[in-house]
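A.B. asks: need a 3D model of the following:
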Amino acid sequence: MENIKLIDGKFIENNTDFVNLIAALKHGFLSKDIIVPLRHHHDFPNPKTNSDSTMLLMPSWNPNKNAGVKIVTVSPKNGQYNLPSINGAYIYLDATTGVLKAILNAKSLTVKRTAAASALASSFLSNKDASSLLMIGTGALSTNLIKAHASVRPISDVYVWGRSLKKAQAVCDQLNNEKFKSTPIETIEEKISEVSIISCATLSKTPLVFGKYLRPGQHIDLVGAYKKDMREADNETISKASIFVDTFQGGLKESGDIVIPIKEGVINASDIKADLFHLCSQAHYGREHSNDITVFKSVGHALEDLIAANYYYNTYTNA
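C.D. replies: Here you go, the predicted structure:
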């Protein structure tokens, strides 16, 4: 037990190279060896906040190499306690012996791998000359999504919207040293029709991205709305777009952005073009025409966690 590595959020924050992490994820999605059961998703009542909390258990393993499980809780009302809504740990194991090798900060791991997965999708789905991005949401994911997208596309202008203009400004302030210009905006409508990429990472239960504002050639990255009754894009957005998901396994079952339009007959499950396994293996090439509107829906996948845990473990042990 004395050899267990404790990899905290500070280490993960200071040792992330999105180009390398995205490349590691791409290699992982190409692998045929990693086994990923459907994640456990359990909602439980939280009477003190009058809002359900969620426990997520995400196991995966690569036989003879490594294994792990992420244990995460999501408590949307944690703001009143001045605590983050997402908390948890990642348990990283030797797959042959079962020996515990490391415990990693799950929030930091999740933020980084989620941003990297969105950027990986963008490398297939956004136009190669995409130079502007609208970030909807001001949580921990926002700066990471911006940086990750900027690592695969020549982003020069970033606009940030949040329910608080002060929080949007704070996100921009954190990006002062980046090569792109960051500007807080008061309304989504100010820039949604102008930007190349729209990235949305919120806990909203009602749409924030409306199809009536979209123009040909845009790419929409939907990262929030992790439950069936939550959504970030309206039906018009979904009906206008070529739709892609991180995995069919989770994408068709877990998010309102996909589940609700299917239930309402706006789209069929067969309308979803491909997932990251297909994109990375070139079974589907992604964007077909420069004028297409593309949507990528991310719900998260335990493969991403295992690959990211291995990335940080190797970085830690080789430091």
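A.B. asks: okay, CA-based contacts and neighbour counts for the rest of this
C.D. replies: OK.
A.B. asks: just the strands in the stretch 51-200 of the chain please.
C.D. replies: In the stretch 51-200 of the chain, strands defined by DSSP state E, counting those that start in this stretch lie at 53-62, 66-74, 86-94, 100-105, 132-136, 157-161, 181-184, 197-200, listed in chain order.
A.B. asks: out of the ones you listed, flag the one nearest Ala283.
C.D. replies: Distance to Ala283, taken as CA to CA, is lowest for strand 53-62 among the strands of the stretch 51-200 of the chain, at 22.7 Å.
A.B. asks: how about this one, so we can line them up?
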Amino acid sequence: MKIFDADATRAALPFEHLIPALRERFAQGCVVPPRHVHEVPVPGGEPFTSLIMPAWVPGRYYGVKTINIAPGNAARGLPGLHASYLLCDGSTGAPLAVIDGDVLTHRRTAAASALAAQWLAPEDAKHLLVVGAGQIARLLPEAYRCVRGIEQVSLWARDPGKAQALAEALRAQGLPVAAVTDLQAACAAADIVSCATLATEPIVHGAWLRPGTHLDLIGSFTPAMREADDDCFAGASIWVDTEEALQKSGELLEPMGRGVFRHEDVRGTLEMLSRGEVPGRTSAGERTVFKSVGTGLEDLAGAVLMQEP
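C.D. replies: Predicted coordinates for the structure are as follows:
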């Protein structure tokens, strides 16, 4: 059985290979049951939540990711989230690899945004705005540069110090990144706006976006979270990674509840795009929105890529 720690997982999942692997897996499909959610009690302490996300290709591969979320870890000086992934043979159940789930999750999430951008972002997009300064935000410039000719990256975060520190780190890697403090002006100037935050109230406003902008929303994965206001969706072409996004993201549930758009207005999913069942962007002036919540299919695609480089 292979063991991939964080560094090995990172090295085994370059975006130029991971993005096509996601496209192939979305096109071919796999079995993705609903995730299991368990609250694990801690005697004398705060419980933590454990998510169990299985997926398999019948007869070939079976994989399962476990994510443990412990908000109380902040007081201990520990990360609040720990994930691990187990890849097994799909016929015998024999374990094949144990993979660092944090790195796998971060990289497949950024890759999914870049995959969507292949169809939804303007062909001539050169200016990317990243909203956020966390682990996924730091990967977005590299991922997007695999699918578009990005020449300028702006980076905004609630904490200007964190934005500046991340911009400096990315520039040291040779990426054209500059921290900005005026989010409204940055949104108006960007061709692509990609948000990866834990915001619970909208921070990006549709009135700030010009025609033709592609808006990528990563952060809202519960009904209580939002990164974009209702105006971001009004009049836009809306896409999701999977139908699950329409059931669990406050980003979509709230404006749908107010009649800003309907379920049937959503143009399609990554599966439909990858299979060529629907077109993506249809005009230069079309404003597009892509909302993702993640799926076990993406984890499995990454793990199989590591098994079959």
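A.B. asks: where does the TM-score land?
C.D. replies: Once superposed, the chains reach a TM-score of 0.94 (TM-score structural alignment, normalised by the length of the second structure), with 309 aligned residues with a CA RMSD of 2.1 Å.
A.B. asks: sorry, back to before: would you convert the strands of the stretch 51-200 of the first structure into TSV that also reports distance to Asn291 of the first structure and mean neighbour count?
C.D. replies: As requested, the strands of the stretch 51-200 of the first structure are exported to TSV (distance: least, CA to CA, whole Å; neighbours: other CA atoms under 10 Å):
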stretch	distance to Asn291 of the first structure	mean neighbour count
strand 53-62	37	20
strand 66-74	37	22
strand 86-94	37	21
strand 100-105	40	20
strand 132-136	16	26
strand 157-161	20	24
strand 181-184	25	20
strand 197-200	13	26
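A.B. asks: now tabulate those strands in JSON lines and tack on distance to Ile260 of the first structure.
C.D. replies: As requested, these are arranged in JSON lines below (distance: least, CA to CA, whole Å):
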{"stretch": "strand 53-62", "distance to Ile260 of the first structure": "20"}
{"stretch": "strand 66-74", "distance to Ile260 of the first structure": "22"}
{"stretch": "strand 86-94", "distance to Ile260 of the first structure": "24"}
{"stretch": "strand 100-105", "distance to Ile260 of the first structure": "33"}
{"stretch": "strand 132-136", "distance to Ile260 of the first structure": "21"}
{"stretch": "strand 157-161", "distance to Ile260 of the first structure": "25"}
{"stretch": "strand 181-184", "distance to Ile260 of the first structure": "31"}
{"stretch": "strand 197-200", "distance to Ile260 of the first structure": "18"}
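A.B. asks: please name whichever of the ones you listed is nearest to Thr237 of the first structure.
C.D. replies: Comparing the strands of the stretch 51-200 of the first structure by their distance to Thr237 of the first structure (CA to CA), the top pick is strand 197-200, with 11.9 Å.
A.B. asks: now do stretch 206-219 of the second structure: distance to the chain's middle.
C.D. replies: When distances are taken as CA atoms, centre = their mean, to the nearest Å, stretch 206-219 of the second structure is centred 16 Å away from the chain's centroid.
A.B. asks: tell me, it lands on which residues of the first structure?
C.D. replies: Per the alignment by TM-score structural alignment, stretch 206-219 of the second structure matches residues 211-224 in the first structure.
A.B. asks: same question, stretch 286-295 of the second structure
C.D. replies: Residue span in the first structure matched to stretch 286-295 of the second structure, by TM-score structural alignment: 292-301.
A.B. asks: the corresponding residue of the first structure for Ala116 of the second structure: neighbour count?
C.D. replies: Following TM-score structural alignment, the counterpart assigned to Ala116 of the second structure within the first structure is Ala121. By the measure other CA atoms under 10 Å, the count of residues near Ala121 of the first structure is 28.
A.B. asks: thought Ala121 of the first structure was touching Phe277?
C.D. replies: No. With contact defined as CA atoms under 8 Å, Ala121 of the first structure and Phe277 do not form a contacting pair (10.4 Å).
A.B. asks: what sits in contact with each of those two?
C.D. replies: With contacts defined as CA atoms under 8 Å, 6 or more residues apart in numbering, the residues adjacent to both Ala121 of the first structure and Phe277 are Asp246.
A.B. asks: now for Ser122 of the first structure: which residues touch it?
C.D. replies: His149, Val152, His219, Asp221.
A.B. asks: any idea which helix is longest in the second structure?
C.D. replies: The helix spanning the most residues in the second structure, taking DSSP state H as the definition, is helix 101-120.
A.B. asks: picking up where we left off before, from Pro45 of the first structure, how far out is the match of Ala116 of the second structure?
C.D. replies: Per CA to CA, to the nearest Å, Ala121 of the first structure is found 34 Å from Pro45 of the first structure.
A.B. asks: next: Ser151 of the first structure.
C.D. replies: Plainly put, Ser151 of the first structure is 40 Å away from Pro45 of the first structure if you go by CA to CA.
A.B. asks: between those two, which is the more surrounded one?
C.D. replies: Taking other CA under 10 Å, Ser151 of the first structure and Pro45 do not tie; Ser151 has more neighbours (18 against 11).
A.B. asks: what is the neighbour count of the residue nearest to that one when sequence neighbours are not counted?
C.D. replies: In space, not counting the residues next to it along the chain, Ser151 of the first structure is nearest to Val19; the distance is 6.3 Å by CA to CA, 6 or more residues apart in numbering. Using other CA under 10 Å, Val19 of the first structure has 15 other residues around it.
A.B. asks: now which residue in the second structure aligns to Val19 of the first structure?
C.D. replies: In the second structure, the residue paired with Val19 of the first structure according to TM-score structural alignment is Glu16.
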